[in-house]
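**Q** Give me a model of this one.
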Amino acid sequence: MKKVLLIATGGTIASAYTQDGLAPRIAAGELLQYVEGYEVFCQVEVVQPFSLDSTNICPGHWLELAALIEGHYNDYDGFVICHGTDTMAFTAAALSYLVQNSRKPIIVTGAQKPIDLPVTDARTNLLDSLHFAAEDRAHGVNIVFGGSVIAGTRAKKERSKSYAAFSSINYPSVAVIRDGRIVFYIDDKDRVSGPVRFFHELNEKVLLLKLMPGMDGRVLNLLFPYYDGVIIEAFGVGGLPEYGSMPFYPEIRRWSDAGKLVMMATQVTHEGSDMEVYQVGKAIKEEFHLMETFDMTLEATVTKVMWILGQTKEPGEFRRLFYETVNHDILLTEV
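**A** Okay, the predicted model is just below:
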């Protein structure tokens, strides 16, 4: 029988109503009391490193979770992390970079409603996650939610209240789960080569900056002392505006000359960036040799940049690592 470690971190799944609104209150050991049938296929042990609304999760918690998995990696066949939904996609992406080449499944799950309510998605999501964590063909970091298994780097929360809160962006779901039956769309465990790798550094000095019409490019000047890298969410397939007295170009040059990272992404969820299409993108990409995110999610982009800058700031090595696929995070690449 498979042995699974349930890692409880708070979130809606473990919340209860208080005078000030929902807040994590249900202890880790209590979660399993609401789930029936898992004893048939796995043995579960529980640990609770912290109990937080996921709004309060930050990179330090990602490192803590990765270290916890590393410390128990040889003791369990799989791991299930109960987590709040609001930053779940960031956590799953971060863990994809902090724990690589894992032949064991690392599942992140949660719920849109607390597990102790009469009508809730929590019990199904948790039971599905335990099923997947005990599945021989499962591996790596995935989100299990609403009957879908989504690669940790491809998930995005697209609905704030519905049970089907998460979508797989620019990539198929890994599998679906219906009544305990797992149907794989991507069955690639045999492609995992080499030993599992754990990483222990993230650089938190990364900013995601969303463009809006009329934005003053000099805002980058104010950010310069505080960040080692900025990811600019451009419009459409990607580009930067020129507003005469409010230019972006000089600030991009300043960041680049100082050895700081400037990267281009898109605000559009589906289909990705392609800066070569329009003059507003092609010219600045060629002049500054800017990198772009192509089909990556913003959550994966932010956490991957934090991970790489935690390892190196050398431009050539950064580019190589960024365009190297990790847990299905990028399909369109360039070197």
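**Q** switch to C-alpha atoms for all contacts and neighbour counts from now on
**A** Fine.
**Q** all strands of the stretch 151-300 of the chain, in order?
**A** Applying DSSP state E, counting those that start in this stretch to the stretch 151-300 of the chain gives strands spanning 155-157, 166-168, 175-178, 181-184, 197-198, 206-210, 229-234, 261-266, 291-292.
**Q** what packs against the fifth one?
**A** Taking 3 or more CA pairs under 8 Å, 6 or more residues apart in numbering; DSSP states H and E as contact, the helices and strands that strand 197-198 lies on are strand 99-100.
**Q** Equivalent analysis for the last one, please.
**A** Secondary-structure packing of strand 291-292 (3+ CA pairs under 8 Å, 6+ apart): strand 261-266.
**Q** any idea how far the strand it packs on is from the chain center?
**A** 17 Å (CA atoms, centre = their mean, to the nearest Å).
**Q** Go through it and flag the buried ones.
**A** In terms of neighbour count (16 or more other CA atoms under 10 Å), strand 261-266 has its buried residues at Leu261, Val262, Met263, Met264, Ala265, Thr266.
**Q** if we can go back for a sec, tell me which of the strands of the stretch 151-300 of the chain lies nearest to Thr312.
**A** Of all the strands of the stretch 151-300 of the chain, the one in closest proximity to Thr312, counting by CA to CA, is strand 261-266 (11.6 Å).
**Q** Could you list every helix and strand in contact with that closest one?
**A** Strand 261-266 packs on strand 229-234, helix 249-257, strand 291-292, going by 3+ CA pairs under 8 Å, 6+ apart.
**Q** another one to check against the first:
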Amino acid sequence: MPFAPGAIPRSESYDAFVASVPDSRASPVKSLARARDASASATTGDDERPRVMLLHCGGTLGMGVESFELREADVVPRAGGKYRPLGASKYLLDVQEVIPELRDFARLDVEVLMNKDSSEMDGKDWVTLARALHERREEYSAFVVAHGTDTMAYAASALSLMLVGFGKPIVLTGSQLPLSFARSDARQNLIDALTCCCASRSCGGTVDFAEVAICFGGKLLRGNRASKTSATVYAAFSSPSYPALARLGVGVDWNHARLLRPAPEYAPQFELNSNVIRVPVIPGLDIEKAYGDLYGRGVRGIILEAFGVGNFPQSLVPWLTSQASRGLQIYLSTQCQSGELRPELYAAGLGALAVGAKSGPVMTSECAVVKMMLHIANPELELHVSYSGEAGDVDFCDIK
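**A** Model (predicted):
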């Protein structure tokens, strides 16, 4: 698929942007939206819709084909397809023209923070996004983040740990097909995400939802518990270790008991060290040949993905001992998607713990990597402590 790498900073509300567009470009859809807004204003007086910011980071959702004029001169050939920058102004027009219902839920402002293929995003981009949310925290009731699906779970995990106690909904969403495609899932995902953000208004009651989540394919999932599990189906994300926070169909079925409890205080952190890798254990692994001196090559933390509850060949312990003595941070995880970690039950696990490896409740691989990045830069952030509901056992006999 043609993605659009590169950043295009732009900050502009929809109303301000539309005001700058000549009347000759007005469309029937835009006219309908304006008429509905004018009617609502006349009948209700003060606008009680919550203010919501939609931050666009890139990905499939904002890609354009039919909805944008494409000049061959704008196309850049690259491996796998043809790419071109996605204009911020065009996106601002499209998202609220094509989905005018968004304005029924909220006074929506749109900002194109960046416009990147999510596979190109890294820790610096997560910091940029976290700071943008932090700076706008007092202005808006909730936030929707349009993000590419490939690394959405990493970004959601990062935001949940960098903005502990943020106290307002931050919902990431995207799509498997661009908004401009006839069978796109972008429209429903955006409407669902905004529905969840405005839960107290759109769901007919009070919903204590104020955490980082992913809304995709009719489900609202805790962001740091989610993983992308399909490249093609619309329900692309799963949460094997934690139940869905809500399911969206004809109505919205909230799992109130599983919503994150408020943190005692807001404690943002904007520093991380990206020199972290995952080390999955495989049968017969020659760890020296496969990885060698990781610390000497600049790696500062690893997620050692063991078997089952924390078992792995004892032949790895000398390598772990050597690397740990040089300063490598080690988090002992599992290749299982759910369950508990008990590395102390095995000699190899005890050996790893003895040289300083940390372990704790099972986290997703995405969350474990991000948490290690933050831990290296902020040692007071403990790897085995759950800060935003990212870890901890769940009784699956007592969930929806």
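**Q** Tell me how the two chains score on TM-score.
**A** The TM-score (TM-score structural alignment, normalised by the length of the first structure) is 0.88; 321 aligned residues with a CA RMSD of 2.3 Å.
**Q** quick revisit: distance to Ile7 of the first structure for the strands of the stretch 151-300 of the first structure - can I get that in TSV?
**A** Shown next, in TSV, are those (distance: least, CA to CA, whole Å):
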stretch	distance to Ile7 of the first structure
strand 155-157	20
strand 166-168	21
strand 175-178	21
strand 181-184	22
strand 197-198	18
strand 206-210	27
strand 229-234	31
strand 261-266	33
strand 291-292	35
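**Q** wait, which of those strands is closest to Asp53 of the first structure?
**A** Nearest to Asp53 of the first structure among these is strand 155-157 (15.6 Å), distances taken as CA to CA.
**Q** mean shift of that closest one relative to the second structure?
**A** Comparison of strand 155-157 of the first structure with the second structure after fitting gives an average deviation of 0.4 Å (mean CA distance after the TM-score superposition for the first structure).
**Q** according to the alignment, that strand goes to what range in the second structure?
**A** Mapped onto the second structure using TM-score structural alignment, strand 155-157 of the first structure spans residues 226-228.
**Q** Kindly report the same for stretch 58-77 of the first structure.
**A** Under TM-score structural alignment, the match for stretch 58-77 of the first structure is residues 122-141.
**Q** Can you give the contact residues for that stretch?
**A** Stretch 122-141 of the second structure is contacted by residues 50-53, 113, 143, 155, 158-159, 162-163, 166, 168-169, 268, 270-274 when judged by CA atoms under 8 Å, 6 or more residues apart in numbering.
**Q** just stretch 319-334 of the second structure next, same as before
**A** Residues outside stretch 319-334 of the second structure that contact it (CA under 8 Å, 6+ apart) are 287-288, 293-295, 299-310, 341, 352, 355-360, 362-363, 372, 376, 383.
**Q** need the helices for the first structure, in chain order.
**A** Listed in chain order, the helices of the first structure (DSSP state H) span 28-31, 59-72, 88-98, 122-133, 219-223, 249-257, 279-288, 298-311, 315-322.
**Q** Please say which position in the first structure His256 of the second structure maps to.
**A** The equivalent of His256 of the second structure in the first structure is Ile186 (alignment by TM-score structural alignment).
**Q** what sits against that match?
**A** By CA under 8 Å, 6+ apart, the neighbours of Ile186 of the first structure are Ser173, Val174, Ala175.
**Q** Map the first one onto the second structure.
**A** Alignment note (TM-score structural alignment): Ser173 of the first structure maps to Ala244 of the second structure.
**Q** re earlier: would you mind giving me the PyMOL syntax to select the buried ones in the contacts of stretch 319-334 of the second structure?
**A** Typed into PyMOL, the line below selects the buried ones among the contacts of stretch 319-334 of the second structure, using 16+ other CA under 10 Å:
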select buried, resi 287+293+294+295+299+300+301+302+303+304+305+306+307+308+309+310+341+352+355+356+357+358+359+360+362+363+372+376+383
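**Q** center of the second structure - which residue?
**A** With distances taken as CA atoms, centre = their mean, Ala156 lies nearest the centre of the second structure, 2.8 Å away.
**Q** Other residues contacting stretch 39-54 of the second structure?
**A** With contacts defined as CA under 8 Å, 6+ apart, stretch 39-54 of the second structure is touched by 105-111, 139-146, 198.
**Q** ditto for stretch 213-232 of the first structure
**A** Stretch 213-232 of the first structure is contacted by residues 205-211, 243, 246-249, 251, 255, 260-266, 302 when judged by CA under 8 Å, 6+ apart.
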